[in-house]
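Q: okay, predicted coordinates and the sequence, questions at the end:
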Amino acid sequence: MALHALLGHSALLKLSTSFNGQLLSSSSSSPSFAAHPGNQSFSKKQFVVFSRKISGLYEARRIRRERELQVVKKDRKGPSLRRGEVSPPLSVPDHIPKPPYVGSNILPEIASEHQIPDSDGIAKMRAACELAARVLNFAGTLVKPSVTTNEIDKAVHRMIIDAGAYPSPLGYGGFPKSVCTSVNECMCHGIPDSRQLQNGDIINIDVTVYLNGYHGDTSRTFLCGEVSDALKNLVKVTEECLERGIGVCKDGAPFKKIGKIISKHAEKYGYSVVERFVGHGVGTVFHSEPLIFHQRNDEGGCMVEGQTFTIEPILTMGSTDCITWPDNWTAVATDGSPSAQFEHTILITKTGAEILTTC
């Protein structure tokens, strides 16, 4: 379950463009010329030519994104996403242990401690994450035209409590459901309701379970019926971004490498990375430091062996700006462009990262 990025923490990032291994900063008031190998400097003419190439590249990406979005809107004949009827929260048996935030509508603060479980804790994390992965796989089998997101929520809720676990989103800061279901232009934190899924929709299902005192957190974007090639590609590239983000993780690696490689891959296909939502530490606490930024950033800090956190990039075809519905949760793209998201909980090892949310 993604967190809102903290304003001021890394909201405004310096845009830089790389050439021959050097950086040209767009934040400076006057052009600076990067040193060329061989201690030769760029001439002003060379800089202008290079700048035009970069401007042309961004323009080409913008045009491609607009054309792709037009195809998606043409294929999707249905109206923009609208709120359906939200049924009351489902009950959880008293014998199932609940996270400490249950019973309060106050959104918990982000814990400052990085979560590094001991061997027993890692075993419990693996169990919680394996359950979350199984639940997510099951939820995906329910995605088909005419099924409501509320029906998905009920089925997920039942599977989680039958396993003796608690659905972590339920009651978190007042969230009224057991799973997040974000359809089409909903970037994140969609609340299940009476809306029926339509042929051609895409839907992100975000599952988190609380088992034996530990949270396991994962999400995936599923295709509903016959989906356009443009949307299929968005979903495919988003999953690839998650895989590449995990691929740079290991003990001692800078956290900022995650955002760099995700942004690079997304931009290759003309997509934008949503900056507003971030990954997070997870374990006995649902959300903690470190915050994982999925876009290029200059945040400090390095990964430590034994650390557990989520990576959960959101990619969009259009604007990264979103508005939050009056329910204080549902975040929808301002321009109506579709988005996709994938998420895993990982464990940092000496030489890489172990994906915990698998089954």
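A: Great, that's in hand.
Q: only C-alpha atoms from now on, for both contacts and neighbour counts.
A: Fine.
Q: can you give me the strands for the stretch 51-200 of the chain?
A: 166-167, 180-183, 186-188 (DSSP state E, counting those that start in this stretch).
Q: need the winner for burial among those strands.
A: strand 186-188 (a mean of 29; mean count of other C-alpha atoms under 10 Å).
Q: distance from that strand to the middle of the chain?
A: Relative to the centre of its chain, strand 186-188 is centred 9 Å away, using C-alpha atoms, centre = their mean, to the nearest Å.
Q: please identify the buried residues of the longest helix seen in the chain?
A: In the chain, taking DSSP state H as the definition, the longest helix is helix 44-75. Neighbour-count burial for helix 44-75 flags 47, 61, 62, 64, 65, 66, 68, 69, 72, 73 (criterion: 16 or more other C-alpha atoms under 10 Å).
Q: export these to CSV and tack on distance to residue 270?
A: Below are the buried residues of helix 44-75 laid out as CSV (distance: C-alpha to C-alpha, whole Å):
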residue, distance to residue 270
47, 24
61, 5
62, 7
64, 7
65, 6
66, 10
68, 9
69, 11
72, 15
73, 17
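Q: residue 310 falls within a strand, correct?
A: Yes: assessed by DSSP: H, G, I helix; E, B strand; the rest coil, residue 310 belongs to a strand.
Q: so the nearest residue to it once chain neighbours are set aside: helix, strand or coil?
A: Nearest in space to residue 310, with sequence neighbours left out and distances taken as C-alpha to C-alpha, 6 or more residues apart in numbering, is residue 345 at 4.4 Å. Classification of residue 345 using three-state DSSP returns strand.
Q: what packs against the longest helix of the chain?
A: Identification of packing neighbours for helix 44-75 by 3 or more C-alpha pairs under 8 Å, 6 or more residues apart in numbering; DSSP states H and E yields helix 229-247.
Q: contacts for the helix it packs on, please.
A: 68, 71-72, 202, 221, 223, 257-259, 261-262, 265-266, 269, 271, 311-317, 338-343, 346, 352-353 (C-alpha atoms under 8 Å, 6 or more residues apart in numbering).
Q: for comparison:
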Amino acid sequence: MIHLKSALEIDRIRASCRIAAEAMLRVEEALAPGVTTLHLDQIADRYIRSQGAVASALGYRGFPRSICVSVNDEVVHGIPGDRVLQEGDILAVDIAVKKDGFHGDMNVTMKAGCVPPKAQRLLDATRQSLEEGLAACTPGQRLGDIGHAIQSYVEARGFSIVRAYCGHGIGRNFHEEPQLLHYGKAGTGRRLQNGMVFTIEPMVNEGEHETRVLDDDWTAVTADGKLSAQYEHTVAVTNDGPDVLSRFADLPY
């Protein structure tokens, strides 16, 4: 069952996204070689709590931290800890927030210092693939149109789309229907309707799309050890086009 959101509910989700985006900015400002991923988690958690909100990830199905930080070949669900970031690392920072009963979710891949050209190309392609998916979020389109737009863009640039993880509906629950694949065939899947709210969060690999999960039962890494990147926004489908709830004119995301 997909719950179509009212204007009030969409505003509540946007408010949670705003806190996530502000926390993201504080993480990015603190990011530098020599910093631990746990330090970044603590910065985000402190800010989220200061806004009277909670981190959606903390305790979710036993996840032990407030944000996910996935470094280099880590695809998703990286657990912040004592890992010290090195010059040239890339890290996907996933921040989700719950405030006043509603969740908002976003992800940005950041850089520790200067990164090699191949990593920058991966980041650029991943970020633009998200834009390609967002552009397809209009009533009458289908979920498969979004996945097809993302996959086509990514594969044309020699990268691959992770298939093991997907976007999801969001609102009163952290994860709701519909599930949104970042690959697929145009003209397939559920038709988009005004009031749908979901995340689009393509994970793009430098090499093959296969992944495996580490012994911590959370961190997914690329099977071939090559780099992975991710960007994510929460978006509402409206009759006026996509309303990106986690994007703000005064913030870089």
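A: Structure's in. What do you need? As the structure is a prediction and not an experimental result, all values here were calculated from the model.
Q: on that earlier part again, which ones among the contacts of helix 229-247 of structure 1 are found in strands?
A: 202, 221, 223, 311, 314, 315, 316, 339, 340, 341, 346, 353 (DSSP state E).
Q: what does the second one correspond to in structure 2?
A: When the structures are aligned by TM-score structural alignment, the residue of structure 2 matched to residue 221 of structure 1 is residue 109.
Q: contact partners for the closest residue to that match other than its chain neighbours?
A: Closest residue in space to residue 109 of structure 2, ignoring its immediate chain neighbours: residue 92 at 4.0 Å, by C-alpha to C-alpha, 6+ apart. Applying C-alpha under 8 Å, 6+ apart to residue 92 of structure 2 gives the contacts 68-71, 75-76, 107-110, 229-231.
Q: redo that, cut-off 7 Å
A: Residues near residue 92 of structure 2 by C-alpha atoms under 7 Å, 6 or more residues apart in numbering: 69, 70, 71, 107, 108, 109, 110, 229, 230.
Q: shouldn't the last one be in contact with residue 106?
A: By that I understand residue 230 of structure 2. No: counting by C-alpha atoms under 7 Å, residue 230 of structure 2 sits too far from residue 106 to count as a contact (9.9 Å).
Q: neighbour count: these two, which is higher?
A: residue 230 (29 against 26; other C-alpha atoms under 10 Å).
Q: now that one: how far from residue 132 of structure 2?
A: According to C-alpha to C-alpha, to the nearest Å, residue 230 of structure 2 and residue 132 of structure 2 sit 14 Å apart.
Q: the counterpart of residue 206 of structure 1 in structure 2 in helix, strand or coil?
A: In structure 2, residue 206 of structure 1 lines up with residue 94, judged by TM-score structural alignment. Classification of residue 94 of structure 2 by three-state DSSP places it in strand.
Q: what's the closest non-adjacent residue to residue 94 of structure 2?
A: That would be residue 107: by C-alpha to C-alpha, 6+ apart, it lies 4.2 Å from residue 94 of structure 2.
Q: any chance you could map the helices in the stretch 1-150 of structure 2?
A: Secondary structure of the stretch 1-150 of structure 2 (DSSP state H, counting those that start in this stretch): helices at 7-30, 37-50, 117-135, 143-156.
Q: out of those, deepest packed?
A: Most buried among those, given mean count of other C-alpha under 10 Å as the contact rule, is helix 143-156, at a mean of 22.
Q: so that helix matches what in structure 1?
A: With TM-score structural alignment as the criterion, helix 143-156 of structure 2 aligns to 255-268.
Q: which residues are contacting the matching stretch?
A: 237, 241, 244-245, 248, 272-273, 293-299, 301-303.
Q: can you say which of those residues are buried?
A: 237, 241, 244-245, 248, 272-273, 293-299, 303.
Q: now stretch 121-134 of structure 2 on structure 1. Mean distance?
A: Its aligned residues in structure 1 lie a mean 0.3 Å from stretch 121-134 of structure 2 after superposition (mean C-alpha distance after the TM-score superposition for structure 1).
Q: in structure 1, what range does that stretch match?
A: Under the criterion TM-score structural alignment, stretch 121-134 of structure 2 matches residues 233-246.
Q: ok, stretch 227-243 of structure 2 next?
A: By TM-score structural alignment, stretch 227-243 of structure 2 lines up with residues 338-354 in structure 1.
Q: any idea how far apart the tips of the matching stretch sit?
A: Terminal-residue distance, stretch 338-354 of structure 1 (C-alpha to C-alpha): 30 Å.
Q: and that stretch, which residues are buried?
A: Under 16+ other C-alpha under 10 Å, the buried positions of stretch 338-354 of structure 1 are 338-349, 352-354.
Q: pick out the most distant pair among those residues.
A: Largest separation among the buried residues of stretch 338-354 of structure 1 by C-alpha to C-alpha: 338 and 349, giving 34.8 Å.
Q: if I look at residue 130 of structure 2, how far off is residue 143 of structure 2?
A: 14 Å.
Q: cool, and residue 213 of structure 2?
A: For residue 213 of structure 2, the distance to residue 143 of structure 2 - C-alpha to C-alpha - is 27 Å.
Q: and for residue 238 of structure 2?
A: 15 Å.
Q: which of the contacts of stretch 255-268 of structure 1 fall within helices?
A: 237, 241, 244, 245.
Q: between those residues, which is nearest residue 214 of structure 1?
A: residue 245 (23.6 Å).
Q: from residue 50 of structure 1, how far off is the closest one?
A: 29 Å.
Q: residues touching residue 68 of structure 2, list them.
A: Counting by C-alpha under 7 Å, 6+ apart, the residues that residue 68 of structure 2 touches are 77, 78, 79, 80, 93, 94, 95.
Q: and the fourth one, what's its match in structure 1?
A: Spelled out, that is residue 80 of structure 2. Per TM-score structural alignment, residue 80 of structure 2 is aligned with residue 192.
Q: and its match, how many neighbours?
A: Residue 192 of structure 1: 27 neighbours (other C-alpha under 10 Å).
Q: now do the one 4 residues further on
A: The burial count assigned to residue 196 of structure 1 is 15, neighbours taken as other C-alpha under 10 Å.
Q: ok, residue 59 of structure 2 next?
A: Residues near residue 59 of structure 2, counting by other C-alpha under 10 Å: 11.
Q: skipping its backbone neighbours, what lies nearest it in space?
A: The spatial neighbour of residue 59 of structure 2 that comes closest, neighbours along the chain excluded (C-alpha to C-alpha, 6+ apart), is residue 65 at 7.3 Å.
Q: please report the distance of that neighbour from residue 230 of structure 2.
A: With C-alpha to C-alpha as the criterion, residue 65 of structure 2 and residue 230 of structure 2 are 19 Å apart.
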